[in-house]
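Novice: Return atomic coordinates for the entry below.
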Amino acid sequence: MDDQNKNLILATVLSFLVILVWYTVFAPPPGADLTAPPPAASQQATPDQPAAPAETAPAAATGQIDPKTAPRVAIDTPRLLGTISLAGGRIDDLSLKDYRETLDADSPIVRLLSYPGAENIVDAESYYATWGWQGAEGSGQVALPGDATIWTLEKGTTLTPDTPVTLAWDNGAGLVFRREIAIDADYMFSVTQSVENNTGAAVRLAPYGLVLREGAPKTPTTYVLHQGSIGMADGQLHDLTFKKMTKLDADPVAGQAEIVDVASGGWIGLTDKYWMTTIIPEPGQPFRLLAKYAANRDDYITSAQLPVIEIAPGATGTSATRLFAGAKEWETIRTYEKNLNIAGFIDSIDWGWFFFLTKPMFWLLHHLHGLIGNMGFAIIALTFVIKTLVFPLARKSYISMAKMKELQPEMEKLKAEAGEDRQKMQQGMMALYKKEKVNPASGCLPILIQIPIFYSLYKVIYVTLELRHAPFVGWLRDLSAPDPSSILNLFGLLPWATPEPGSLFFLFSLGVLPILLGISMWFQQKLNPAPTDPTQATVFAWMPWIFMFMLGSFASGLVLYWITNNAITFIQQYTIMAMHGKRPDIFGNIRAGFRRNGAAEK
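Specialist: Below is the predicted model:
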């Protein structure tokens, strides 16, 4: 086996292993217990930092409220539809007008926030954002609003970008709490809490904003996808998967928490694949970032806990935060980061370890899509750009491969002379390489270059919202999903449906794109002479078809990239080898390969 083909096999095996590892899927945790009592706070208060916010009603607000019958305030914006519950004054009903659950025209729109009993719940039954106050040392016994508090709609009727609403609650002991909620035309809420002190003594309270989700997402997760808590603290990203958050619960009642003190700016919330709910304190505002898990209700909790405010008699204390609740659109999040000075907000999108590749790759793909208007053709254009950038390295590799082909007769002669003496064969080949100034290792360079590029593009296609339900041509209506066509029903000619993803038969349900991928790899392979070793020839013969089955269940956008990459590589390599006087005899190589495979079987 010559060194050139050894390197090619090694590079291909490495590519296979990288793809296989990153595509490993594990099941999400089980659902929540809706009958368990709510958790209690676990952190101790200090003079300047109150206890961690509890998800329970205060002593002054007794009784349980059915969220289905609680009074509500409507939310209606160009992109959001939902309600605010006056029971607790929390936002627990929110759907995204621009996104549907499936490609069907009558599919329900995506629900982000929900309460038990709400219609069209497809994920967490209880998922909401709320705000409140915690007592600090020296504040005494103060009745504070909680989940069972019934607020009064003091101002406004429906929350729209032009009409904010104000909720109010009087604790009956001299404190009047208000919560003014405004919203823009996209996904950003502005929430201003205030406390009017009509008592005869100063009151020390600390505001907080909280996001709570009951149960992890039902969407299957992979190692390339982050779902869980996500936060920024003074320029450092903090994230915990839902699985890791469960390990914070050492105490089944109170639990533990991850706590980070933020000096000047950040945000905290919960994210899944495409959607996010995040509390954002004012830029420059110190706060405490908290993430915890309560096992008795399967609650995942994140909160931003702000410093204590002392409110003098007759005065009013205020605190402002924002809430992002919506789709993780790159353009929208980048605009918020820039215009609202939200540090590192673009990193709420899961760029992964290779962020230095995924960020510019998506930036280019996004702008190509803006110019072309079709994401599939944008992926093809991106492939041309990538191949142009790496062409100088690839050119050296192709030239080396052309020189290796020139040395093929000499290598066959060395093999005949050495016979079974492998050491003599290797020494002769190394001497020949040194004499002709050929580096056999450079032949696998184009494949090795593809590993980080392939992974980065896989990451971009898998996690970015812009690829979700993005059509290409004909039957390819979602480039983030596998090719829906199937050889098992002759690509729609036979009257039965294709196997569902995850089923046993789906492995054999090859679509048009995976088949084209296998063919493109097979043709690219034929640029090189068929290996003389029968075992090696068999490995090479099966390699395109193994990759065809392996990548058949990948996102069709990724398979489209691979086909385009193979086609461009074929043209580049064929042209360069022809320019060096070694025009590949493709069909001759094919015939030779069949002859050698037949001989090997005999």
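
Novice: For the rest of this, base every contact and every neighbour count on C-alpha atoms.
Specialist: Noted.

Novice: does Trp475 belong to a helix or a strand, and which?
Specialist: Per DSSP states H and E: Trp475 is located in neither a helix nor a strand.

Novice: Look up how far Lys359 lies from it.
Specialist: 29 Å (Cα to Cα, to the nearest Å).

Novice: who's more crowded, those two?
Specialist: More neighbours surround Lys359 than the other of Trp475 and Lys359, with 19 against 12 (other Cα atoms under 10 Å).

Novice: Checking my notes, Thr130 in a helix, right?
Specialist: No - Thr130 is assigned strand when assessed by DSSP: H, G, I helix; E, B strand; the rest coil, not a helix.

Novice: Settle this for me: it is touching Ser85, isn't it.
Specialist: No - look at Thr130 against Ser85 with Cα atoms under 8 Å: they stay out of range, at 10.1 Å.

Novice: One more, please, to line up against the first structure:
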Amino acid sequence: MDDQNKNLILATILSFLVILGWFVAGPMIFPQWFPTETTQEATAPDAAGQPAATPPAAGEPAAGAATLETAPLPEAPRLTIDTPKLAGSISMLGGRIDDLSLKTYRETLEANSPNVRLLSPVGQAFPYYAVFGWTPGKGLTAADLPDAKSQWTVASGSTLAPGAPVTLTWTNGKGLTFTRTIAVDEDFMFTVTDAVENTSTAEARLAPYGIIARHGLPKLQNIYVVHEGIIRRTDGKYEETDYKDVTKYDPVEAEGAPAEIAEGTTDGWIGITDHYWMTTLIPEQGKPYKAVTKYVPGADIYQTEVRQPVLAVAPGAKAEVTTRLYAGAKEWATIRDYQDKAGIAGFVDSIDWGWFYFLTKPIFSVLHWLHGIIGNMGLAIIALTFVLKVLVLPLAYKSYVSMARMKELQPELEALKERAGEDKQKLQKEMMQLYKEKKVNPAAGCLPVLIQIPIFFSLYKVIFVTIELRQAPFFGWLKDLSMPDPSSLYNLFGFLPWDAPMAGTLTHTIFIGVLPILLGVSMWLQQKLNPAPADPVQQQIFAWMPWVFMFMLGSFASGLVLYWITNNTITFMQQYAIMSSHGHRPDLFGNIRKTFRKKPAPVAVPKPEKVRKK
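Specialist: Below you'll find the model as predicted:
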């Protein structure tokens, strides 16, 4: 077996191992794509339960934790929530916000798809809700204060809407009257104002709190690229905690459950985030508070809490505290406005920008701006690619020039190989001497790749994490740029009368769609402009790489593949123009023409007869 065949077999084996490794390790690194997206599972956990009561601030007697309920809660009157973006209701049992759907988001692209359900009451699948209340200080007991099971009455309002708040009341019959006013804006922000009026003859000491409780967990992405779990900002420090890590907290003595307590004085917020949605409690900024992350064993309840300091309400006096609740989609523009205009410091960090936040944030800002101008997210991605290529062109220009010179040196390099023969050391020495004389840097060709790697991963993060890409259409069959290309060779891109394989399956990865094929072609064309490696084995491996990546990237979001195709096309045009300007006009299809060109049959020439000398 000759060396060429050996190298070809080696390259084939290596390429196969790369693809096999991708199929095995890919799901652990990159997301699995599902045809539908839901926020709740089909079955509920066995325990209904209530959040445990919170203890008062330091210096006050501890209140006993409420007993977790295992039976369904009784039916209670409800108030309707109706805003341009939200629909749901408020339960009078505890005055809890526990029924919320997002009007502007559907679970799938199907015409009859239901709206995304964010919050659910106890008794339904995986309860998820927000409750507010008070814990007792000196002289009061838990029975003197409203909690998650107290029956409130409506004082004013029948439907919660922007500009139309509702007011609830509850009295303990001992001189304390509690009033809860709930307002909502046109987006996703609730403002809850809890007030207490003391008509008794003794001072009342009590502490307000807000809780977000989640019973069990829905289907999670379970990948590193997006955070799902607890998010918190405390005095300028942003932190993320996975669900599994919450259960590992050390039990706090006063809690009797895994919990973590952080104290804030200047700014902060705490909540629970999903891929595209979140619920977050925001205390009054500039005032002291405690942010608590807790897990209730047995009932499988994850909680985030905001605890306010103890209030001392004198006889005949009134006190109140305000807490905001963000419950909705993680829209960048909406969250940014709350940060810049409503004074919620660092609120835009609730979107998972990742380690490359210094790139993902500006990249998305430009993409959002381009989308506002163009009106099509696919075209905005193409325009963003042009912007990025212009920014990195000064850095890439020298590498393109160097690659053009490397192409020019190919005949001389081939001559060096023939002279050196099997002496590899001599060949390397003469090659380095040639590079030095011609002032060529063979490593300069790696610069464009090094530049593209952080940009690629940052854009990958942006496309997968930001809700603005969710269900964003391009043209034709590409109706969701956050999902893989739905077309497939399996049914000849829709020409055969059967459905394409489901995204995320092995069959879908093998029978790739239109965009992955265009990606492979664009990578192959770009590779033709680069100087070939000196090692024949490397040449064979590099020859396979466009087609390997075609399958590897075929399961990525179509928006990312669209970016990569555009990037390759622009790079090809830039490099072709620069190499041509330096006198080296690449012959892209020369090898193909040589391969398929029919060679004339050799003409037999008779050998001359030898003449015998006399």
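
Novice: which residues are in contact with both of Thr130 and Ser85 of structure 1?
Specialist: Common neighbours of Thr130 of structure 1 and Ser85, using Cα atoms under 8 Å, 6 or more residues apart in numbering, are Ile91.

Novice: Which helix or strand contains the residue of structure 1 positioned farthest from its centre?
Specialist: For structure 1, the residue at maximal distance from the C-alpha centroid (Cα atoms, centre = their mean) is Glu417, at 56.9 Å. Using DSSP H and E, Glu417 of structure 1 sits in helix 408-418.

Novice: for the helix or strand following that helix, packing partners?
Specialist: Next helix or strand after helix 408-418 of structure 1 toward the C-terminus (DSSP H and E): helix 422-436. Here helix 422-436 of structure 1 touches helix 408-418, going by 3 or more Cα pairs under 8 Å, 6 or more residues apart in numbering; DSSP states H and E.

Novice: what about the helix it packs on, distance to the chain center?
Specialist: Its chain's C-alpha centre and that of helix 408-418 of structure 1 lie 52 Å apart, by Cα atoms, centre = their mean, to the nearest Å.

Novice: buried stuff in that helix?
Specialist: Going by neighbour count (16 or more other Cα atoms under 10 Å), the buried part of helix 408-418 of structure 1 is Met411, Leu414, Lys415, Ala418.

Novice: which residue ranges form the helices in structure 1?
Specialist: Taking DSSP state H, the helices of structure 1 run over residues 3-22, 242-246, 330-339, 355-372, 375-389, 391-406, 408-418, 422-436, 445-463, 512-525, 534-550, 556-579, 586-601.

Novice: residue range for the fifth one in structure 2?
Specialist: This points to helix 375-389 of structure 1. Using TM-score structural alignment, helix 375-389 of structure 1 lines up with residues 377-391 of structure 2.

Novice: rewinding a little: what's the angle between the helix holding Glu417 of structure 1 and helix 391-406?
Specialist: Helix 408-418 of structure 1 runs at 50 degrees relative to helix 391-406, counting by axes from the mean of the first three to the mean of the last three Cα atoms, to 10 degrees.

Novice: Could you point out the residues of structure 2 onto which helix 408-418 of structure 1 aligns?
Specialist: Helix 408-418 of structure 1 maps onto residues 410-420 of structure 2, going by TM-score structural alignment.

Novice: what's the average per-residue distance for that stretch once overlaid on structure 1?
Specialist: After superposition onto structure 1, stretch 410-420 of structure 2 lies on average 1.6 Å away from the residues it aligns with, using mean Cα distance after the TM-score superposition for structure 1.

Novice: For Tyr433 of structure 1, what is the corresponding residue in structure 2?
Specialist: Matched to structure 2 by TM-score structural alignment, Tyr433 of structure 1 sits across from Tyr435.

Novice: Tell me who's in contact with the residue most central in space within structure 2.
Specialist: Nearest residue to the geometric centre of structure 2 (Cα atoms, centre = their mean): Val465, 2.2 Å. Contacts for Val465 of structure 2 (Cα under 8 Å, 6+ apart) come out as Val225, Val226, His275, Tyr276, Ile351, Asp352, Trp353.

Novice: Which residue lies closest in space to the equivalent of Leu504 of structure 1 over in structure 2, excluding its sequence neighbours?
Specialist: If you follow Leu504 of structure 1 across to structure 2 using TM-score structural alignment, you land on Leu506. Once flanking residues are discounted, Leu506 of structure 2 sits nearest to Phe23: 7.9 Å by Cα to Cα, 6 or more residues apart in numbering.

Novice: Just give me the neighbour total for that neighbour.
Specialist: The burial count for Phe23 of structure 2: 15, using other Cα under 10 Å.

Novice: Which helix or strand contains it?
Specialist: Phe23 of structure 2 belongs to helix 3-29 when assigned by DSSP H and E.

Novice: in that helix, what counts as buried?
Specialist: In helix 3-29 of structure 2, counting by 16+ other Cα under 10 Å, buried: Asn7, Leu8, Ala11, Ser15, Val18, Ile19.

Novice: same for that helix, what does it pack against?
Specialist: Secondary-structure packing of helix 3-29 of structure 2 (3+ Cα pairs under 8 Å, 6+ apart): helix 536-552.

Novice: Name all residues that make contact with Lys594 of structure 2.
Specialist: With Cα under 8 Å, 6+ apart as the criterion, no residue contacts Lys594 of structure 2.

Novice: And it, how close does it get to Asp587 of structure 2?
Specialist: Distance from Lys594 of structure 2 to Asp587 of structure 2, counting by Cα to Cα: 12 Å.

Novice: now Glu260 of structure 2
Specialist: 65 Å.

Novice: same thing with Thr12 of structure 2?
Specialist: Distance of Thr12 of structure 2 to Asp587 of structure 2, given as Cα to Cα: 26 Å.
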